[in-house]
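A.B. asks: Fold the following and give me the result.
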Amino acid sequence: MKNKIIDLKLLILGVLFIAVVIYMTISSIMLIDNNTARSISGMQSDEAISQLKKDIELLKNTTTVLADDYNLVETLKRLAEVGRNDNDVNRLLQDVHNFSGILSNMSFVDKMVVTSIEGEFYVSSNNLLTQEYDIFARPWFKDEMVQNPNETYVLSVHNDYIDNSLTTGTIKMIADPETDEILGAILIDIYLEDLIRQLANDDVDVFIEYDNGVIGYVDNEIIYYSDVDYADMYDDSIHIAKYSELNTTIVLATDTNAVKANLYVAENSTYVVSHILLLSFGITAFIIIIISVIIKPVWTAVRSLDHIIAELGENYPEYNAKLTQIAEMAQFVEQSLPKKIKHILYHDELTNLGNRKMFKVVYEKFAKTHKPFVVMLLDIKNFKNINDSYGEKMGNQILCDVSRKLTTAIQGSKGDVIRYGGDEFIIILGVENLKHSVEEFYRQKIMSILPELCVYSDIATTQLEFNSVAVLCPFHTASEDDLITKLYVMLKEKKGIASADLLLFNYELYERYIKEESIKNALKLALLIDEFVIYYQPIIDGNKKVQKAEALIRWFSADLGFVPPNEFIYVAEQTRMIIDLGNWIIDKVARDLSILLDEGHHIQISINISPIQLMEPTFIRDIKGILDKHGVDYKYVCFEITEGVLMEEQEIVKQNLDKLKMLGIDVALDDFGTGYSSFSYLKAYHLDVLKIDKIFVDDATEKDYAIIDVISQIAKILNMQLVLEGIETQEQFDTLKRFGLIQGYYFSRPVAWEEFKALL
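C.D. replies: Below is the predicted model of the structure:
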């Protein structure tokens, strides 16, 4: 394939790019220039209105102060009491004249007026006395002005009482401070024409919109309108700003061209334009450089695309490829590559079977049919040992052979075979396609291929076997995640069963797993939140005196309720949480035992020890630390073990038992008679206490009693103390007390600490 860098299309594209850059640069300059002018116009308008707001607030404050003036109030009170007279009227005129100087700095303020309600007249700061003036008849008057005399109000736009000019302003009622009687009012009038002239200038037209029309100041002339369409009156060069003040809408129309002509604005615009031009030229030059640098790797990419096409095994026509045809090549690869990628993503590279991702697709396909289907999980037994013994190459060959045989076995059943991972395969097929039961299908189709699956080597021939389980959908599960969980739960159970048959999902086994998982999760917190308690069962002599006691742990879970020891001890041992739990038991018993010894009760307490604890290298160090912490003499402690731990014959067990003996801690063999009951253990391990299991006591016959008698004689020979468990009746007690100590419900069930102390 020949590559050509320059062509007409690229040249046209370059010219278009330069034209676009020039257009964008000019547009940006104009946009920034216009936005700057409008922004400055807005700031000027905001500043003018802000100053107006301050002036209006000053007017309101001035109105409030004047309305509270003592002399003014007293004069109005006299007028109310004696009627209008020249002296008081003149005094009012003088007071108003004195106050008028305060407002001299506000050019838009026309006059200040004090009105007397009783006399129906008013006087103004321009020495005008107007009679027959009824404030309540004015168009701007509102009842709330009288109802709230302490409030200062802004008047609505109205015609002045004297000269009919458009006027607004502020007003506050003057009340008698003693009686709250309204005496009059003080008004400060603002002529809209004066206000509009103050806000306007050569570059700004001003309009004030009120209820009945609009007053405007345009081209230094006051004009009255019924309505104004600003969009029709002005073009885009005029910035319109509207503000609500004095019960009106004030509109400022600023000429942005005049703003642009301002010296400082023009200088700033020149500065910005120059930098935009420099930036545009710089970016253009940079892009050109980048494009020239990129061209080389682009053609490298073209060659790579050609190689990819060759790898895909697809034919691509050869001709003089141009830059504009790279997309066509990429499209060709895009159409071919997904098939390859999809195959890689959804298939196992070694066996070419579907993988875990494919299983999700297949599961959804079967689920959408809403028909029953079965999912089988097959695990090759001891595959790791086979792989280690014969090598990875042979192991891979086995996996390929299994894949091929399983695929052949389900032909015609419309099912799928998945390599789910490692040495695990999944078979999924519809129940309606099975001629027999699921178990029978497995025996006929799957187990029949096992004789053909042998590993041949120079050393041996190995027969393959499967651990196989199955779940029926949707009878046993309704989701993929739940299905996989249940398959692996059943597989765990299947590995403990010697049978080669398929294990179908069993609710009883699954519920046991769920219960064990619940116990496992709850155990993690139980020690921290103090859910465990220790019960004590007394061990008595023939006189019913307590000689010893056995410590028994009880768990009252906040979530699970009472959990029997045989259930949670098993889980604790499986998870090795038994180490921490066992140390907690020893610590609690040692604390209680210390209290008993201090109170004068010198009895021995037995503690059950798990084989896992006894096989810990730190076992002796841990128990010494706990017992020494509470100051307990070792002779008052006895550890109970079972025959199972002795049968392991592990050196660490023998060492720890010998160390217990050296410390003076007794060791008891519990449940004697339920296992192998070998007397050789009693001699080999030099145990101190022998506890006969209750199976010899329940429904005991003369033969059972004879066996107990023989065991007691052997115990005496070995210098071992005998304890008989499970004594529940008076008859059992009377018959067996001669052999040794008695433990059972006859005297007491396991009881809580306080109740146990009472038995002593």
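A.B. asks: all contacts plus neighbour counts: C-alpha atoms, from now on.
C.D. replies: OK.
A.B. asks: could you show me where the helices are in the stretch 151-300 of the chain, in order?
C.D. replies: Using DSSP state H, counting those that start in this stretch, the helices found in the stretch 151-300 of the chain span residues 192-199, 230-233, 256-260, 263-312.
A.B. asks: would you list those in JSON lines and tack on distance to Asp709 and mean neighbour count?
C.D. replies: Formatted as JSON lines, those follow (distance: least, C-alpha to C-alpha, whole Å; neighbours: other C-alpha atoms under 10 Å):
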{"stretch": "helix 192-199", "distance to Asp709": "124", "mean neighbour count": "19"}
{"stretch": "helix 230-233", "distance to Asp709": "121", "mean neighbour count": "9"}
{"stretch": "helix 256-260", "distance to Asp709": "121", "mean neighbour count": "19"}
{"stretch": "helix 263-312", "distance to Asp709": "87", "mean neighbour count": "13"}
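A.B. asks: Tell me the gap between the strand or helix carrying Leu429 and the middle of its chain.
C.D. replies: Assigned by DSSP states H and E, Leu429 belongs to strand 424-430. Its chain's C-alpha centre and that of strand 424-430 lie 36 Å apart, by C-alpha atoms, centre = their mean, to the nearest Å.
A.B. asks: Contacts for the top strand by length along the chain next, please.
C.D. replies: Longest strand in the chain by number of residues (criterion: DSSP state E): strand 546-557. For strand 546-557, the external contacting residues (C-alpha atoms under 8 Å, 6 or more residues apart in numbering) are 522, 526, 531-541, 562-565, 585, 589, 603-608, 750, 760.
A.B. asks: same deal with stretch 31-51?
C.D. replies: 199, 239, 241, 243, 252, 254-257, 259-260, 265, 269.
A.B. asks: now do 7 Å
C.D. replies: Stretch 31-51 has contacts (C-alpha atoms under 7 Å, 6 or more residues apart in numbering) with Leu199, His239, Ala241, Leu252, Thr254, Thr256, Val259, Lys260, Ser269.
A.B. asks: re the thing from before, please spell out which residues along the longest strand of the chain are buried.
C.D. replies: Val546, Gln547, Lys548, Ala549, Glu550, Ala551, Leu552, Ile553, Arg554, Trp555, Ser557 (16 or more other C-alpha atoms under 10 Å).
A.B. asks: The lengthiest helix in the chain versus helix 263-312: what angle between them?
C.D. replies: The single longest helix within the chain, with elements called by DSSP state H, is helix 8-67. Interaxial angle, helix 8-67 versus helix 263-312 (axes from the mean of the first three to the mean of the last three C-alpha atoms, to 10 degrees): 140 degrees.
A.B. asks: Alongside the first, I'd like the structure of this one:
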Amino acid sequence: MQNLFEYEGHKLNLHASIGIASLKYGLSKEDVIRNADLAMYEAKRRGKNQVVAFKINFLDIVSRRMQLEQALREALNEQELAIWFQPIIDAQKGCVIGLEALSRWRLSSEFIPPNEFISIAEASGMITKLGRQVFDKVGAALQELRIDYPQLQCNVNLSLRQFRDSDLTKDIIECIEKYHLPACALHLELTESMIAESETEILPTMQSLVGHGFKFHLDDFGTGYSSLERLKNLPFDTLKIDRSFVVPLRQDDHVMVKNIINIGRELGMNLIAEGVETEVEVHKLLQLGCHQIQGYYFARPMPLDELKIWLATTQPQQLAAHKSSQLSQYQQP
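C.D. replies: Okay, the predicted model is just below:
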């Protein structure tokens, strides 16, 4: 639910997530309140601004969440979370220009989905500890990789709680100093929904980091509530085109991607299309002028050891050959 109010000349857009629980025989008032809370959290999990009625399976969800929260705390204490890397390709030049760091967690024999354990880390406050470990592992990996690939960069995702609960600028600077990296080796990613909710809160830290030479990428662009005015005022270097706009390219529906590319060009920003999985998508993106591509078509996320092999055997020879034999005919003149 959402409502628009005016207060002292300001328009306030208020959102609400509501959980509903039925009064049933045998349930105590504590049970009913608990059930309503569970329904409310489910409404938030589904994207907020929703009304959800309690279902009995929510109890199983809570039980799993509690177990995962405890296991995640132990995993962070033992630094058991892994970092996988997905290459970002310049399809015009046929080379790797960067990586995105992605957290992976294996609990016994099960890989826990990132969106599941990241949300637990966010809600519990463990995201700041997780974030520091990500920076440390990415820094160590980059220090090693840049011996052979001195221009390699890596994108790291940030959460709102890292801005709120830690000295983020200090954490990031300590990382690059520890591993003797330039600021340009780390690119910092924020989601569009995060910016829309907390622009004024995070802007000072963004400006501080930009002042130290770091660059920001706006992830999932087009899926949230960004305005051109916001894009003009915030210090973003790159827009990432969300996969939801890439998939329609298979049916030659390129309106949204073309508009995003035009916006990026007008604002002097780089563009990266993410979630690219087919040759048709690559061809269409090249036609529209987006050359930087991330997705399964070129490479899936992989652990560091596999990445080293992939870089040594695939880049630049195979990418360059692929470009010259299949892609060059689709590029803009």
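A.B. asks: before we move on, back to that, from the buried residues of strand 546-557 of the first structure, pick the one nearest Tyr636 of the first structure.
C.D. replies: Distance to Tyr636 of the first structure across the buried residues of strand 546-557 of the first structure (C-alpha to C-alpha) is lowest for Lys548, with 9.0 Å.
A.B. asks: Give me the aligned partner of the closest one over in the second structure.
C.D. replies: Aligned counterpart of Lys548 of the first structure in the second structure: Gly98 (TM-score structural alignment).
A.B. asks: thinking again about what came up before, residue range for the longest helix of the first structure in the second structure?
C.D. replies: Using TM-score structural alignment, helix 8-67 of the first structure finds no match anywhere in the second structure.
A.B. asks: what is the orientation angle of that helix with helix 192-199?
C.D. replies: Here the directions of helix 8-67 of the first structure and helix 192-199 differ by 130 degrees (the same axes, to 10 degrees).
A.B. asks: Which of the contacts of strand 546-557 of the first structure are buried? Put it as a PyMOL command.
C.D. replies: In PyMOL, this line selects whichever of the contacts of strand 546-557 of the first structure come out buried by 16+ other C-alpha under 10 Å:
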select buried, resi 522+526+532+534+535+536+537+538+539+540+541+585+589+603+604+605+606+607+608+750
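A.B. asks: Among the contacts of strand 546-557 of the first structure, which ones are in helices?
C.D. replies: Ala522, Ala526, Pro565, Ile585, Val589.
A.B. asks: would you list the residues you listed in CSV and tack on distance to Gly395 of the first structure?
C.D. replies: Shown next, in CSV, are those (distance: C-alpha to C-alpha, whole Å):
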residue, distance to Gly395 of the first structure
Ala522, 41
Ala526, 45
Pro565, 44
Ile585, 49
Val589, 54
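A.B. asks: wait, which of those is closest to Tyr70 of the first structure?
C.D. replies: So of those, ranked by how close each gets to Tyr70 of the first structure (C-alpha to C-alpha), first place is Ala526, at 82.8 Å.
A.B. asks: Quick check: the aligned residue for the closest one in the second structure?
C.D. replies: Checking TM-score structural alignment: Ala526 of the first structure goes with Ala75.
A.B. asks: Could I get the helices of the stretch 151-300 of the first structure in a markdown table, plus columns for distance to Ile223 of the first structure?
C.D. replies: Output for these, formatted as a markdown table (distance: least, C-alpha to C-alpha, whole Å):
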| stretch | distance to Ile223 of the first structure |
| --- | --- |
| helix 192-199 | 10 |
| helix 230-233 | 14 |
| helix 256-260 | 22 |
| helix 263-312 | 32 |
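A.B. asks: how near is the residue of the first structure most remote from its centre to Leu79 of the first structure?
C.D. replies: Of all residues in the first structure, Asp86 has its C-alpha farthest from the mean position, at 84.6 Å, by C-alpha atoms, centre = their mean. Remark: distance between Asp86 of the first structure and Leu79 of the first structure (C-alpha to C-alpha, to the nearest Å) = 10 Å.
A.B. asks: again, but for Asp481 of the first structure
C.D. replies: 97 Å.
A.B. asks: Which of those two has more residues huddled nearby?
C.D. replies: Leu79 (20 against 11; other C-alpha atoms under 10 Å).
A.B. asks: Which residues are in contact with the more buried one?
C.D. replies: Applying C-alpha under 7 Å, 6+ apart, the residues near Leu79 of the first structure are Asp88.
A.B. asks: That one is in what secondary structure piece?
C.D. replies: helix 70-82.
A.B. asks: got the buried residues for that helix?
C.D. replies: Buried residues in helix 70-82 of the first structure (16+ other C-alpha under 10 Å): Leu72, Val73, Thr75, Leu76, Lys77, Leu79, Ala80.
A.B. asks: can you pull the contacts of the first one?
C.D. replies: Put plainly, it is Leu72 of the first structure. Leu92.
A.B. asks: The third one now?
C.D. replies: With contact taken as C-alpha under 7 Å, 6+ apart, Thr75 of the first structure is in contact with Asp88.
A.B. asks: For Asp628 of the first structure, give its distance to Gln131 of the first structure.
C.D. replies: Taken as C-alpha to C-alpha, the span from Asp628 of the first structure to Gln131 of the first structure is 112 Å.
A.B. asks: what does Asn396 of the first structure align to in the second structure?
C.D. replies: In the second structure, no residue is equivalent to Asn396 of the first structure according to TM-score structural alignment.
A.B. asks: Brilliant, that's me finished.
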